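> this is a predicted model, with the sequence first.
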Amino acid sequence: MKRKVLLIYTGGTIGMEKDYETGSLRAFNFENIFEKIPEMKLLECEVSVHPFKIPLDSSDMGPEEWKIIANYISKNYEKFDGFLILHGTDTMSYTASALSFMLKGLRKPVILTGSQLPIGDLRTDAKENLLTSLYYTSLYENDEAVLQEVALYFEYKLLRGNRSLKYSAEFFDAYQSPNYPILGQSGVHLNIEKEQLFRADKDEKFSADLNISQDVLFWRIFPGMQVSHFHVLPQMKVLILQVFGSGTIFNTEKTKKTLQQLRENGTEIVVVSQCISGGVTIGKYNNSNVFTEVGAISGTDITAESAITKAMHLLDNPNYSGTFSENFERNLRGEISE
């Protein structure tokens, strides 16, 4: 039985080719992808292509585009066995994280991939990323999808989408999942680490929750920063602070008063680490105790991309019971370690 895969092309380097007259990259008609990669016809799956009418650079991908993708997957959920999203690399981890929260009760694979070089380049990484992603997207055992979550595939590695981050603009091996093991690896055999896979609750039905609020601000703390600048910021509902190491910040009375005032004004404060690996442990050092005093939320080992999109999804979302802090601290889609 051939599995049916819906390929959604949003834009990015993977769908570009060089204009040899100008030397610039331009998007090609992605409906002709089978001519660019004839090997796709040899796969044991049927691929249907749905390109964005206007391909977008990944820097232009945001909440509205996340909603479009999630809604399109929802409308076609019963028609296809898996979904592959081709995306520019710069913000792919944001989209993967956002979709992981928006697509509830997922029982089918949703994989994002892209490339560092265009398909037409002689040294391109696009073909391998695309072909292997299609293999993973159509991987079923006993009539059940092996992968039932939002994942990201790049340079032989399959990663949990909301655990991924782009760490290199130069190398083909551009993505890491520093706080969670890889889900699978492509070599001579197509491996998958089943014990690492996420499964939704058995009684949770699939649905697309399109709630995304943009009243979220991300701020990186740096030595010498004037915390008083927070006073001139417009009112925001969630402030994500990326702090030092395992969760420290300046140990001053001004810091405490500023954060306390934000909380009194109704702003939720989420604390995440600037370190790629590891996470926040409030109380480990004295300079983190201020977060307990003001009632801030620990992001533990969540990535910045996942923290931002999780906050955007949860904020003012009527589909969740409990407070924002209670829901943020919950492990919803495998984005934080238990």
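Noted; the coordinates are in hand.

> going forward, measure contacts and count neighbours with C-alpha atoms only.
OK.

> buried ones in stretch 33-53?
40, 43, 45-47, 49, 51 (16 or more other CA atoms under 10 Å).

> got those residues as CSV, with distance to Val232 columns?
What follows is those, written out as CSV (distance: CA to CA, whole Å):
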residue, distance to Val232
Met40, 54
Leu43, 57
Cys45, 55
Glu46, 55
Val47, 52
Val49, 47
Pro51, 42
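
> farthest pair in these?
Taking CA to CA, the two most distant members of the buried residues of stretch 33-53 are Leu43 and Pro51; they sit 20.1 Å apart.

> surely Thr292 and Lys284 touch.
No. Using CA atoms under 8 Å, Thr292 is not in contact with Lys284, being 11.4 Å away.

> take this one as well and set it beside the first:
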Amino acid sequence: MKKILMLGTGGTIACKRSDQGLKPLLTSDEILSYVPEAASFCQADSLQILNIDSTNMQPNHWLAMAEAIETHYNDYDGFVICHGTDTMAYTASALSYLIQNSEKPIVITGAQRPIDMENTDARTNLSDSLRFASQEKAHGVTIVFDGKVIAGTRGKKERSKSYNAFSSINFPYIATVQDGQVVFYLDDKASCPRQVKFFKTLNPRVALMKLIPSMGSNVLDYLAEHYDAVIIESFGVGGLPSYDTGDFYKAVEAWISHGKIVVMATQVTNEGSNMSVYEVGHSIKKELGLLEAYDMTLEATVTKLMWILGQTRDGEEIRELFYQTINRDILWQV
């Protein structure tokens, strides 16, 4: 029987009602007690790391989770992290970079309603996560939610209230869990490296700028004073406004001349970017050498940059690491 460590971090799954609204109050032991059926297929222990609303999640919390897993890595066959849904995709992506090549499963799950409510998805999600973490074929960082198993770098919360809150973006589901049965669609554990790597540094100085029509480039000038990298969420397949002043070109050129990183992404959830299609993207990418997110999710792009800038500031190394596929994060590029 597999030994699984469940780590509590808070979130809706751990909430109870208070005068100010739902608040994470349940301990990891209390959460685990709601799924007694798990004892039939695994031996589960629990460990409380945090107990916060996931809106308050920060990079130092991701480092704490990775450290806890590293400390107990040799003692357990798999790990399940109970987490709030609002920033779950960021955490799953961050852990994909902080813990690489894990032959053991590291599952992130949560719920849209607290586990102590009568009508809740929490008990099913937690039971499914423990079951998936107990599978011989399971490995690496994943999200398990509403019966779907999603690669840690491909998850995105697309619904704020429904139980089917998460989707896998630009990548198929790894597996499904239904009626106590796990069906794998991707079975590649045998081909993956078996030497787990833990990383201990992140650089949180990564900004996101969402373009809107008529936005001025002075926003980029301001961000340059406070951040080492910026992700520009552009329209469609990607491009920058080519106003008569040429201000956006000059602002990006200034970023790059100061050794800072600029990544172009798209506001469109599915199918990714391709700056080579239109003149507004092709020329500026060719001339300035911007990085492009392609089919990566926004959450993966943000956390990958934090991880990369925590390891190096060399421009060529940054480019090489950014386009290196890690936990299925980027598969298409031009």
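Right, received. Where do you want to start? None of these values were measured; they are calculated from a predicted model.

> after superposition, what's the TM-score here?
Taking TM-score structural alignment, normalised by the length of structure 2 as the basis, the two superposed chains have a TM-score of 0.92; 326 aligned residues with a CA RMSD of 2.1 Å.

> which one among the buried residues of stretch 33-53 of structure 1 gets closest to Thr13 of structure 1?
Distances from Thr13 of structure 1 to the buried residues of stretch 33-53 of structure 1, taken by CA to CA, are shortest for Pro51, at 14.0 Å.

> relative to Thr266 of structure 2, how far out is the one in structure 2 that sits across from that closest one in the alignment?
Using TM-score structural alignment, the equivalent of Pro51 of structure 1 in structure 2 is Gln48. To Thr266 of structure 2, Gln48 of structure 2 is 37 Å away according to CA to CA, to the nearest Å.

> same check on Met6 of structure 2?
From Met6 of structure 2 to Thr266 of structure 2 the distance is 35 Å (CA to CA).

> looking at the two, which one has more neighbours?
Thr266 (29 against 26; other CA atoms under 10 Å).

> got the contact list for the more buried one?
232-238, 272-273, 293 (CA atoms under 8 Å, 6 or more residues apart in numbering).

> matching it against structure 1, which residue comes up?
That one, Thr266 of structure 2, aligns with Ser273 by TM-score structural alignment.

> over to Gly147 of structure 2?
By TM-score structural alignment, Gly147 of structure 2 lines up with Tyr156.

> spatially nearest residue to its match (excluding sequence neighbours)?
Nearest non-adjacent residue to Tyr156 of structure 1, counting by CA to CA, 6 or more residues apart in numbering: Ser186, 4.7 Å away.

> pull the contacting residues for the one you found.
By CA under 8 Å, 6+ apart, the residues touching Ser186 of structure 1 are 132, 156-157.

> thought Ser97 of structure 1 was touching Asn162?
Yes. Between Ser97 of structure 1 and Asn162 there is a contact at 4.1 Å, judged by CA under 8 Å.

> the stretch 201-338 of structure 1: strands as residue ranges?
Taking DSSP state E, counting those that start in this stretch, the strands of the stretch 201-338 of structure 1 run over residues 207-208, 216-220, 238-243, 268-273, 297-298.

> quick check: angle from the second one to strand 238-243?
The one in question is strand 216-220 of structure 1. Using axes from the mean of the first three to the mean of the last three CA atoms, to 10 degrees, the inter-axis angle of strand 216-220 of structure 1 relative to strand 238-243 is 10 degrees.

> where in structure 2 does strand 216-220 of structure 1 fall?
By TM-score structural alignment, strand 216-220 of structure 1 lines up with residues 206-210 in structure 2.

> pull out the buried residues from the matching stretch.
206-208.

> what sits against the counterpart of Gly82 of structure 1 in structure 2?
The equivalent of Gly82 of structure 1 in structure 2 is Gly78 (alignment by TM-score structural alignment). With contact taken as CA under 8 Å, 6+ apart, Gly78 of structure 2 is in contact with 2-5, 104-106, 133-134.

> would you list the buried entries among these?
2-5, 104-106, 133-134.

> may I ask which two of the residues you listed are separated the most?
Spanning the widest gap among the buried ones among the contacts of Gly78 of structure 2 are Lys2 and Ile106, at 13.5 Å by CA to CA.

> determine the number of other residues adjacent to Gly21 of structure 2.
8.

> quick check: the gap between it and Glu30 of structure 2.
20 Å.

> which neighbours do Ser97 and Asn162 of structure 1 share?
Joint contacts of Ser97 of structure 1 and Asn162 (CA under 8 Å, 6+ apart) are 150, 305-306.

> and the most centrally placed residue in structure 2, what does it touch?
Nearest to the mean C-alpha position of structure 2, by CA atoms, centre = their mean, lies Ser93 at 2.5 Å. For Ser93 of structure 2, the contacting residues are 152-154, 299-300, 303-304, by CA under 8 Å, 6+ apart.

> can you tell me what Val232 of structure 1 aligns to in structure 2?
So Val232 of structure 1 corresponds to Tyr222, using TM-score structural alignment.

> ok, now how distant is that match from Ala254 of structure 2?
For Tyr222 of structure 2, the distance to Ala254 of structure 2 - CA to CA - is 12 Å.

> closest one of the buried residues of stretch 206-210 of structure 2 to Asn119 of structure 2?
Leu208 (36.8 Å).

> list the contacts of the closest one.
Taking CA under 8 Å, 6+ apart, we find Leu208 of structure 2 in contact with 230-233, 302.

> redo that, cut-off 6 Å
230-231 (CA atoms under 6 Å, 6 or more residues apart in numbering).

> tell me how far it lies from Leu220 of structure 2.
As judged by CA to CA, Leu208 of structure 2 and Leu220 of structure 2 stand 10 Å apart.

> related to what we said a few turns ago, tabulate the contacts of Ser93 of structure 2 (a markdown table), appending neighbour count and distance to Ser191 of structure 2.
Shown next, in a markdown table, are these (neighbours: other CA atoms under 10 Å; distance: CA to CA, whole Å):
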| residue | neighbour count | distance to Ser191 of structure 2 |
| --- | --- | --- |
| Gly152 | 32 | 18 |
| Thr153 | 34 | 19 |
| Arg154 | 30 | 20 |
| Glu299 | 21 | 26 |
| Ala300 | 27 | 23 |
| Thr303 | 26 | 25 |
| Lys304 | 25 | 23 |
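
> from those, which ones fall inside helices?
Using DSSP state H, the subset of those located in helices is 299-300, 303-304.

> circling back to that earlier point, turn the contacts of Gly78 of structure 2 into a markdown table, columns for distance to Arg159 of structure 2.
Listed next are the contacts of Gly78 of structure 2 as a markdown table, based on distance: CA to CA, whole Å:
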| residue | distance to Arg159 of structure 2 |
| --- | --- |
| Lys2 | 33 |
| Lys3 | 33 |
| Ile4 | 29 |
| Leu5 | 29 |
| Lys104 | 29 |
| Pro105 | 26 |
| Ile106 | 24 |
| Ala133 | 25 |
| Ser134 | 28 |
